[in-house]
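Peer 1: No sequence on hand, only this structure:
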């Protein structure tokens, strides 16, 4: 029991270390921070204030939403109170019985706040109203109405923009947790699976990858996060995917591939991160979005292939079985890309199908 608890703690620490070392998390967030940014560059965020507000977290947007309305109501209530005070409308000023106020039933700060709220929100209970006695009050009600309309438009636009952000559509695009390496049509390929959980299409979908690694040049220069292009394709090509059902995309491991020098026993000793991008336009909103995920060496299984998930029902409809989305089965595969191209029959032994592959299963396979 103690050994099991210790192993779970070690697995948890390894998982946290891997999560911190990623540039792109599995759900697409970039793990990067900026330091020593010049103070003057912060004004660029104020110039582009719309994008700044849209990128704020919901908690801050809601705070600004509440604060902007409440503060504007309070500021204008002070102005209404000041007008009423100058005209002698307040209760403690003891106005005469024949006195004509600037605003009916505004005789204190609380009633001035209520009048400001009713004016800006156009509630109009019919108890408080502006009289033609004070031209300043007429001008102030026009100013508050215009400013209130601007605040309404701005805050509603921010909320609608955040709700309709393309990255929300990206939440319904799912990648397989693991990538696999196995033969496909006389080629050794690295394959991943991607699914669109909505029935609406992603128009003009394109997928590509970047291999991030640290390289050392012959002159001794170390390049951190060196990027190498990784091309993915499917049987119908690599551009304008017909993304109506889950797709299995593959990268051919040939002499031009950075995976060519790797083997089954050296793959997990490598230090790299494979970032996969899928770009397309949502059919419903016509907004472009990008979906990202990443794979590290511990998440690439050599000698396995995905189980099929598309079948035909008795009614003749196509059926997608998502229970097999993360299932893999072992296949005979060469120990390295060089072996695959030059040594026939150099294969791995067969292993039974594995379900819900994760870090624990990888440890057992090792």
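Peer 2: Ah, there it is. These numbers come from a predicted model, not from an experiment.
Peer 1: CA only for contacts and neighbour counts going forward, please
Peer 2: OK.
Peer 1: in what helix or strand does residue 155 lie?
Peer 2: helix 135-163 (DSSP states H and E).
Peer 1: other SSEs contacting the next helix-or-strand element following that helix?
Peer 2: Tracing the chain C-terminally past helix 135-163 and defining elements by DSSP H and E, one meets helix 166-170 next. Under the contact definition 3 or more CA pairs under 8 Å, 6 or more residues apart in numbering; DSSP states H and E, helix 166-170 sits against strand 288-295.
Peer 1: Figure out how far the strand it packs on is from the centre of its chain.
Peer 2: Relative to its chain's centre, strand 288-295 lies at 9 Å (CA atoms, centre = their mean, to the nearest Å).
Peer 1: Buried residues of that strand, list them for me.
Peer 2: Buried positions in strand 288-295, judged by neighbour count with 16 or more other CA atoms under 10 Å: 288, 289, 290, 291, 292, 293, 294, 295.
Peer 1: Adding distance to residue 273 as columns, could you present those residues in TSV?
Peer 2: Listed next are the buried residues of strand 288-295 as TSV, based on distance: CA to CA, whole Å:
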residue	distance to residue 273
288	25
289	22
290	18
291	16
292	12
293	10
294	7
295	6
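Peer 1: take the one below as the second:
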């Protein structure tokens, strides 16, 4: 067959992902729907809500027992002390076999029934192992309870305009060797006229701490080397700018890596504001932190 006569290969149709921009925030339609992962069942059972997980396990359990009940009924009167042709008796006999409960009044009395029991017992051993592993994987997933301030600010600090936002550890333990990474994302047009979403690393005054257990004010100085240098609030909105924050560290309780993420849209960045101080002193000279004003900001004009 000549090369020109070869049949064209059929291309695989790939899904289209819709991206919306609402209030400066990118939203990927359909990415958060847990029911869209049927092609990856392991990822499905780890990401669906607990109610969906229990419903899926229950339906699977009932379905397997129903199939084996039909298999027992196909063998005729093969279960002792069971009503011939009774689906309920065959179903509950399957439940006893699958869960390795041990037979009471009903038991297999033919070679056919014992063969089906052998197959179902193997399914039961594998099923219990898989279910135990999935449940443990869901329970043991490390999570971080980190609070981020609802807004970020750009305010003078040490003589330079500085991007600042707050974080706090909501647990009563420490996140050891905590590291903070901050990225700036915005729409740009290249010299060739191509529209791209460019990502910049923001250098922080302090990007790590040996133990994160209270609060942390994260700062980025806006100088000539900063990708924010020379831009104002309107420019950030027009370029669909967003600040992506990623915090990682080791939870001292479970000794596992935990990760927390947060995104600030351009509308979440307040210019010429400052955070309300949350550290106070008692008359005895001791310090305490009041998290009730953790998100509060005030305009610098109030101090002029």
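Peer 2: Yep, it's here. Here the structure is a predicted model, which means the values were calculated and not measured.
Peer 1: TM-score of the superposed pair?
Peer 2: Put the two chains on top of each other and the TM-score (TM-score structural alignment, normalised by the length of the second structure) is 0.79; 280 aligned residues with a CA RMSD of 3.1 Å.
Peer 1: thinking again about what came up before, in the second structure, what stretch matches the helix holding residue 155 of the first structure?
Peer 2: The aligned range for helix 135-163 of the first structure in the second structure is 111-139, by TM-score structural alignment.
Peer 1: Just tell me what residue 160 of the second structure corresponds to in the first structure.
Peer 2: Structural alignment (TM-score structural alignment) places residue 160 of the second structure against residue 187 in the first structure.
Peer 1: and the residue nearest to its match when sequence neighbours are not counted, how many neighbours does it have?
Peer 2: Spatial nearest neighbour of residue 187 of the first structure, excluding adjacent residues (CA to CA, 6 or more residues apart in numbering): residue 252 at 6.5 Å. A count of nearby residues for residue 252 of the first structure, using other CA atoms under 10 Å, gives 21.
Peer 1: My guess is residue 252 of the first structure contacts residue 190. True?
Peer 2: Yes. Under the criterion of CA atoms under 8 Å, residue 252 of the first structure makes contact with residue 190 at 6.6 Å.
Peer 1: what's the average distance of the helix holding residue 155 of the first structure to the second structure?
Peer 2: Compared with the second structure after fitting, helix 135-163 of the first structure has a mean deviation of 2.4 Å; criterion: mean CA distance after the TM-score superposition for the first structure.
Peer 1: how far does that helix sit from the chain's center?
Peer 2: Distance, stretch centre to chain centre, for helix 135-163 of the first structure: 31 Å (CA atoms, centre = their mean).
Peer 1: can you pull the buried residues of it?
Peer 2: Counting neighbours by 16+ other CA under 10 Å, one finds that the buried residues in helix 135-163 of the first structure are 137, 141, 144, 145, 148, 151, 152, 155, 158, 159, 162.
Peer 1: What's the match for residue 250 of the second structure in the first structure?
Peer 2: Residue correspondence to the first structure (TM-score structural alignment): residue 250 of the second structure is matched to residue 281.
Peer 1: hang on, its match in a helix?
Peer 2: No. Assessed with DSSP: H, G, I helix; E, B strand; the rest coil, residue 281 of the first structure is strand; it does not lie in a helix.
Peer 1: residues in contact with the closest residue to it other than its chain neighbours?
Peer 2: Leaving out its chain neighbours, the residue that sits closest to residue 281 of the first structure by CA to CA, 6+ apart is residue 288, at 4.2 Å. Listed by CA atoms under 8 Å, 6 or more residues apart in numbering, the contact partners of residue 288 of the first structure are 166, 279, 280, 281, 282.
Peer 1: Can you tell me which of those has the most neighbours?
Peer 2: With neighbours taken as other CA under 10 Å, the top of the contacts of residue 288 of the first structure is residue 280, carrying 22 neighbours.
Peer 1: Excluding sequence neighbours, find me the nearest residue to that one.
Peer 2: What sits nearest to residue 280 of the first structure in space, not counting adjacent residues and going by CA to CA, 6+ apart, is residue 205, at 4.2 Å.
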